[in-house]
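I'd like to go over a predicted model; first the sequence, then the structure.
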Amino acid sequence: MGDEKPPDVGFSSDEVRKEPGPDPQPCSDEADHVAIRFKVYRRRWFILLVLCLLNCSNAMSWLTFAPVADESGAALGVSVDQVNWLSLVYMVTAIPLAAISTWMLDTCGLRPTLILGAWLNMLGAVCRVVGVLHWVPPAWRFGVVLGGQVVCGAAQPLVIFTPTKLAAVWFPRQQRATANMAASMANPLGVLIANLLSPLLLSSSGDLFILLLVYSTPAVLACFLATLGIRSSAPPTPPSPSAQNSTSEPFLKGVRMLLRNRAYLLLLVCFGSGVAVFTCFSSLLEQMLCVKGYTNDFAGLCGALFILCGALGAAALGAYVDRTRKFTEAIKVNMCLSSIGCSAFAVFSQMRSQRVCVALVCCAFGLFGFSIYPIGMELSVECSYPVGEATSAGLIFIAGQVLSMLYMFLLQALTRPLADSPLSVCAEGETFSWRVPVLVLAGLWCLGTCVFVCFFRTEYKRLQAEEETEEDGEKYNGGAHTIQ
């Protein structure tokens, strides 16, 4: 994991050096200014890989049971409503631990946070496997599996807050959005794998033990790599001016600053609501579609298309924003387009035999909606700087988790039992109408979009601080400049 050597002909866009020549005579209060050179290290890609694997594994554990809720309930001897708690418990666990995780990440650094998160994620995954072993009494199985979900849920805030921090500490300015995108999209990639793999494994083997054993493998691997491979929280030499200055405010002071930041509060509400909508969509998709005759396999395919198109859109959007710095404009356009996809899903999902249309609107909703998540996290840092990256991103996550719980309870409360549904492929005795809930879900997304597009305005404070740092370097160091 050696250093990346800059080419002899120049420097990267984030390296600042002092040109040969006579030094100017500084004033007395300028005598301590020296030329700053920023470096990047190859090991940043390894840390990014570990974080991606950890995020992916944790998300796989989160939604292991959602695509196969009826089969999982039968195997564990519980109802579908109880199976939903295997997803909801992530939110219940993460909310009280989120503040501690945020403080730990901004105070203790990346390494201890990631290692603790990796161990909790592995222990939770192993506990779930133990819970379905044949020697465990049937009456205990759901409780043990739920306990494993609680431990995995405790790991979630430790890893899901980390992308913005990792991008800020280890990556140069022109790679931050891309790095944040890769680490953030690893979480929905885990959701994608769960949507595809759970129905496939459970239908082929019929054994919940095999399913959970397969999902425990990446958790064990991520724990091994994090424990032995991550050796420091920050690089020896910073990659950018903001990393060099390291001016993050203390946790409590940062929270107070955020609560007085109008632009951030608007972002908090709108993006928190957006995270909640995505959570409900992913968790309840199979139940929304089965009543109209769409199978679990098709629901899993729709969930996979939603995530896959979102990842592709995020990759393109991250590259665009890295190049143009148009965070706000990109998000507003995508939110408007995704509102059309979400509204179309609310209509087509309640029609019979519309597989192509349902699949296409899931693609559109993912492409334009899910893709804005990592850019929104970067925007939260830009509008709240110098508050710590984990604090600004973490509060949005907490808001998303709280609203996810409220939305999940609301949507399930709005369902109505159906006396007769001849096309239903839902589990026997679990047939409900989702017509009203899906319309409410689309309305919540459109409302958040309208508020954000109409009222959100902000300055990019971190970028401005970096530009001022570079200008100071040129002023005080006799022509120091950045070679493109």
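Structure's in. What do you need?

rest of the way, CA atoms for contacts and neighbours
Will do.

Geometric centre of the protein: which residue is closest?
residue 184 (4.2 Å; C-alpha atoms, centre = their mean).

In contact with it, which residues?
52, 55, 160, 163, 373-374 (C-alpha atoms under 8 Å, 6 or more residues apart in numbering).

Identify the farthest-apart pair in these.
52 and 373 (15.3 Å; C-alpha to C-alpha).

What is the burial count for residue 103?
Residues near residue 103, counting by other C-alpha atoms under 10 Å, number 18.

does it sit in a helix or strand, and which one?
helix 80-108 (DSSP states H and E).

who does that helix touch, helix- and strand-wise?
helix 43-62, helix 69-76, helix 110-131, helix 138-160, helix 389-413 (3 or more C-alpha pairs under 8 Å, 6 or more residues apart in numbering; DSSP states H and E).

quick one on the thing from earlier: any idea how far residue 371 is from the residue nearest to the centre of the chain?
10 Å (C-alpha to C-alpha, to the nearest Å).

again with residue 79
34 Å.

sorry, back to before: which members of the contacts of residue 184 are classed as buried?
52, 55, 160, 163, 373-374 (16 or more other C-alpha atoms under 10 Å).

Put this next to the first one:
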Amino acid sequence: MSSGQSRSRWFVIVSYALLAAVTQLLWVTYTPITKASAEYWSVSVDAVGWLSQVFPLAYVVLALPFGYWADRSFKGTLAIGALLTGVGALIRVLPGYEYSLIGQIVISVGQPLVLNGINKLAAQYAAPERRPLAIAIGSASLFVGILVSTVSVPLLLESKGMPVVVQSQAILSAVVVTLFLFALRIRPAFADDTNATVPIGSIWSNKWVRQYSFLLFLGFGLFVTLTTWLEVLSTDSGFNAEQVGLALGAMTLAGIAGAAFIPDWAMLGLRGRGVLCASLAASVAMLIALAANSPFWLFTALLALSGCLLLANLPIILSSAEAKAPSGAAGTVTAVLLLSGNLGGIVLALCVQFMLDSRTLAIFFLVAVVAVTVPVALKFPSLTAAAGSKSSNAADQAS
């Protein structure tokens, strides 16, 4: 492959990462301005909550059929997902809560079409030895989108007002969608078998799929639960809302760095297993520090460390899954794994919500969740062998 061809295919990967970031940016638009949005539209806070809650609900319903569809018509599903993202962002520009809700629903339908492509895009456009990096870029971009939206939306709302918030995001979405659709015209270097039919039941019968799903269910679920309920859980520690925001910002920034840089290093031997286990140890230390009302600086440092490692787990697991997935099933496998992560966020957050009257019980429930995950993490396989097997298959295809 020439250097020009390599650069053009990395252009596809980077433009995809931008699109994935935009889907997350649009998802959490109203989360940091819930009360202000309710006042602006004269609706309830619960009504504004649905503007973000529709996303995990849509993902749970649509992830598997859309993942299966992606394995049959990959570029078509990506293009439709991108267009739905752009159209939904434009609908939100129309004044009124109902248009914001319709726009969010449209974007939420497009989201699984986009995100299910993380592994398959890496498999088709990156050389086997560079696929972990491609997957890491796609994974890290998700959290970049969340961070950008969380930081920029309150500032824009305060200085320019709600119309500018949605207009600026619509313009950004239109530019990124156009860029991605242009990039999608570039032919992949490594085509997989789109005619191979692998039923979801057959995929789920693989022990490693169930193992990885469990790890993402609890690991990603823990991250979502912390971002949802940390302000409430930290009340007895004396942290104010501004401090909680700073701590979550540090966690997200560290997570972006971890997701971007750790997975490529972790692909050698059992390093991936080490990162998974280290993330669990850091999470336990952070939760104990929270329960013990530790100083803010210590808790924030432990939260950032756990965030760095927890978010690195996602691309590590996805990279291993890409190496193990049957030919033509990367989209379905990714859908199963991301569905498990989303379900974990919903289930664990709800469990903690029911325990909020007893802060200590809620925190040690999360400690128990981490403890249950340890035996499964200790069985995480060496990544080198799986990647090597896939590399030889890809080399045979390319020749």
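Looks like it came in fine. Predicted model, so just to flag it, every value in this text is computed and none were measured.

After superposition, what is the TM-score?
The pair, once superposed, lands on a TM-score of 0.87 when counted by TM-score structural alignment, normalised by the length of the second structure; 397 aligned residues with a C-alpha RMSD of 3.0 Å.

sorry, back to before: could you give the angle of the helix holding residue 103 of the first structure to helix 43-62?
Angle, helix 80-108 of the first structure to helix 43-62, by axes from the mean of the first three to the mean of the last three C-alpha atoms, to 10 degrees: 160 degrees.

Check the mean deviation of helix 80-108 of the first structure from the second structure.
Compared with the second structure after fitting, helix 80-108 of the first structure deviates on average by 1.9 Å (mean C-alpha distance after the TM-score superposition for the first structure).

What lines up with residue 115 of the first structure in the second structure?
Under the alignment (TM-score structural alignment), residue 115 of the first structure pairs with residue 79 in the second structure.

Neighbours of the residue nearest to its match when sequence neighbours are not counted, how many?
Closest residue in space to residue 79 of the second structure, ignoring its immediate chain neighbours: residue 181 at 6.5 Å, by C-alpha to C-alpha, 6 or more residues apart in numbering. Applying other C-alpha under 10 Å, we find 19 residues neighbouring residue 181 of the second structure.

To which residue of the first structure is residue 181 of the second structure aligned?
Match for residue 181 of the second structure (TM-score structural alignment): residue 227.

I'd assumed residue 117 was in contact with that match.
No. Using C-alpha atoms under 8 Å, residue 227 of the first structure is not in contact with residue 117, being 10.4 Å away.

contacting residues for residue 255 of the first structure?
387, 391.

how far away is it from residue 59 of the first structure?
Residue 255 of the first structure is 27 Å from residue 59 of the first structure, by C-alpha to C-alpha.

Give me the contact list for the host helix or strand of residue 446 of the first structure.
Assigned by DSSP H and E, residue 446 of the first structure belongs to helix 435-455. Residues outside helix 435-455 of the first structure that contact it (C-alpha under 8 Å, 6+ apart) are 266-267, 269-271, 273-274, 277, 288, 332, 335-336, 339, 342-343, 346-347, 350, 411-412, 414-415.

before we move on, the earlier item: any chance of the helices and strands packed on helix 80-108 of the first structure in CSV with distance to residue 458 of the first structure as columns?
Shown next, in CSV, are these (distance: least, C-alpha to C-alpha, whole Å):
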stretch, distance to residue 458 of the first structure
helix 43-62, 29
helix 69-76, 43
helix 110-131, 28
helix 138-160, 24
helix 389-413, 15
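
Please name whichever of those is nearest to residue 382 of the first structure.
helix 389-413 (9.2 Å).

Which stretch of the second structure lines up against that closest one?
Under TM-score structural alignment, the match for helix 389-413 of the first structure is residues 330-354.

Which positions in that stretch come out as buried?
In stretch 330-354 of the second structure, counting by 16+ other C-alpha under 10 Å, buried: 330-349, 352.

Can you get me the centre-to-centre distance for that stretch and its chain?
Centre-to-centre, stretch 330-354 of the second structure and its host chain are 10 Å apart (C-alpha atoms, centre = their mean, to the nearest Å).

post-alignment, that stretch versus the first structure, mean distance?
Looks like 1.9 Å for stretch 330-354 of the second structure (mean C-alpha distance after the TM-score superposition for the first structure).

Map residue 147 of the first structure onto the second structure.
Match for residue 147 of the first structure (TM-score structural alignment): residue 102.

so which of the buried ones among the contacts of residue 184 of the first structure would you say is closest to residue 200 of the first structure?
Of those, the one sitting nearest to residue 200 of the first structure (C-alpha to C-alpha) turns out to be residue 55, at 21.9 Å.

and the closest one, what is it in contact with?
Contacts of residue 55 of the first structure by C-alpha under 8 Å, 6+ apart are 156, 159-160, 183-184, 186-187, 190.
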